[in-house]
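> below are the sequence and a predicted model for it; my questions follow.
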Amino acid sequence: MVNVNDTDALIIVDVQNDFCSGGSLPVPDAELIIDPINRLQRFFDYLYFSRDWHPNDHCSFRDNPHFDEGCWPSHCVQNSPGAEFHGDMRIPVDATIIDKATTAEKDAYSAFDGTDLSTRLERRKTKRVFVVGLALDFCVKATALDALQNGFKAFVIRNATRAVFPENEAAVYAELQAAGVELIDSEDLS
């Protein structure tokens, strides 16, 4: 059992329409994590919702002729329906929204990359972060690993995340554990 304390934070990564069914880059079974995430929120005083918030000419878009590194379909374009949080996600009024990858030239998988998330957590004396959301094999993994690099103890809640490539889940979990991230399920929290 993991006892959540009043300085712990829940980081909810990219549960946006474009990563769910009908979106431009759907993660298999993405909707299955929404109910667990909504239930997890009651344990935490501090909730951080990250979102991809790309300009329409973002470097990660494979149809962008100005950048060679683009490998994804256009997704989560600023102020578009695809960039909105999934309609079933509970987002409290006092939750903090973290926008990432907001310029055309730079991609960012981690909610820490190019944002003030670490500073916000430090101000609140946070020592432990619990990471959930989409997608395990990219943004959730990068956020958990960056949490460690920023001096936080990191947990990934397995039943509240899904991978773009489900066949890679075991390898991603092994990588996270080897780095020092703790893997738990939502039932392990009290």
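That came in fine, so what should we check first?
> switch to C-alpha atoms for all contacts and neighbour counts from now on
OK.
> name the residues of the top strand by length along the chain that are buried.
With residue count as the measure and DSSP state E as the assignment, the chain has strand 153-162 as its longest strand. Neighbour counts using 16 or more other CA atoms under 10 Å place 153, 154, 155, 156, 157, 158, 159, 160, 161, 162 of strand 153-162 among the buried residues.
> next, the one to line up against it:
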Amino acid sequence: MLILPHPTDALLVIDLQNDFCPGGALAVADGDAIVPLVNALGRRFDHVVLTQDWHPLRHISYATTHPNKRPYETIEVAYGTQTLWPEHCLQGSSGAAFHPALDLPHAELILRKGFRRDIDSYSAFVEDDHATATGLAGYLRERNLTRLFLCGLAYDFCVRYSAIDGKALGFETIVIEDACRPVNLPESVDATNAAFTTASVPRIRSTDLLTS
């Protein structure tokens, strides 16, 4: 199946940052392996948006912020269950920078998320309190961008929540599955696939866009 990008399409590249790649503080297995594919996909789109995790010191998602807690444990916070992570994507750090091989010079927007100390933000659209908007939806609507193709890191967290929130906000959202990699916590990938099915978010292969 060949999908031809339209002028109202955008490629949304989620958190392709050093800390999520091998050697980073919260490395996703083979996270760097998708970079050439993402670059190739980017050349198919006139409109590209990059998201960037951008945490302050003592962010609520850091296990080190909470006494006697370890990474990958969960706690209850005002907005629900919070998974605790190693310190990652600290504002201004090399870990928060985009992977050096990412080559999308025509990207029109870099959207930073997770910069509020007391709210985590997996989604590119709404922070984890499900009330605080990032502003991305308004930007896309003003640009008349209506169909979104998502790729990046990590499939079972930030890609998942971005796709589902985008769909709920009225955008057509499509996940390019082989241009993502998961954190792969217990059952997280199965839960993500089920969530995409429930929300009617299709998953495609990069060849659906790159084959001509």
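Okay, I see it. Note that the structure is predicted; figures quoted are calculated from it, not measured.
> returning to what we had before: which residues sit against the longest strand of structure 1?
Under the criterion CA atoms under 8 Å, 6 or more residues apart in numbering, residues 27-30, 32-34, 36-37, 127-136, 140, 144-145, 147-148, 180-186 lie in contact with strand 153-162 of structure 1.
> equivalent range in structure 2 for it?
When structure 2 is aligned by TM-score structural alignment, the counterpart of strand 153-162 of structure 1 is residues 172-181.
> could you point out which element follows the longest helix along structure 2?
Of all the segments of type helix in structure 2, defined by DSSP state H, the longest one is helix 188-199. Counting by DSSP states H and E, the next helix or strand C-terminal to helix 188-199 of structure 2 is strand 203-204.
> structure 1: matching residues for that following strand?
Residues 183-184 of structure 1 are where strand 203-204 of structure 2 lands, counting by TM-score structural alignment.
> that stretch vs structure 2, mean deviation?
Aligned to structure 2 and superposed, stretch 183-184 of structure 1 gives a mean residue distance of 0.6 Å (mean CA distance after the TM-score superposition for structure 1).
> tell me where structure 1 has helices.
With DSSP H as the criterion, structure 1 has helices at 34-40, 117-123, 141-149, 169-179.
> who are the packing partners of the last one?
Spelled out, it's helix 169-179 of structure 1. If you count contacts as 3 or more CA pairs under 8 Å, 6 or more residues apart in numbering; DSSP states H and E, helix 169-179 of structure 1 packs onto helix 141-149, strand 182-184.
> how much does that helix stray from structure 2?
Superposed on structure 2, helix 169-179 of structure 1 shows a mean distance of 2.4 Å to its aligned residues (mean CA distance after the TM-score superposition for structure 1).
> residues in contact with that helix: which ones?
Under the contact criterion CA under 8 Å, 6+ apart, helix 169-179 of structure 1 has outside partners 136, 137, 141, 144, 145, 163, 182, 183.
> rerun that using 7 Å as the cut-off
Counting contacts by CA atoms under 7 Å, 6 or more residues apart in numbering, the residues outside helix 169-179 of structure 1 that touch it are 137, 163.
> lovely, talk soon.
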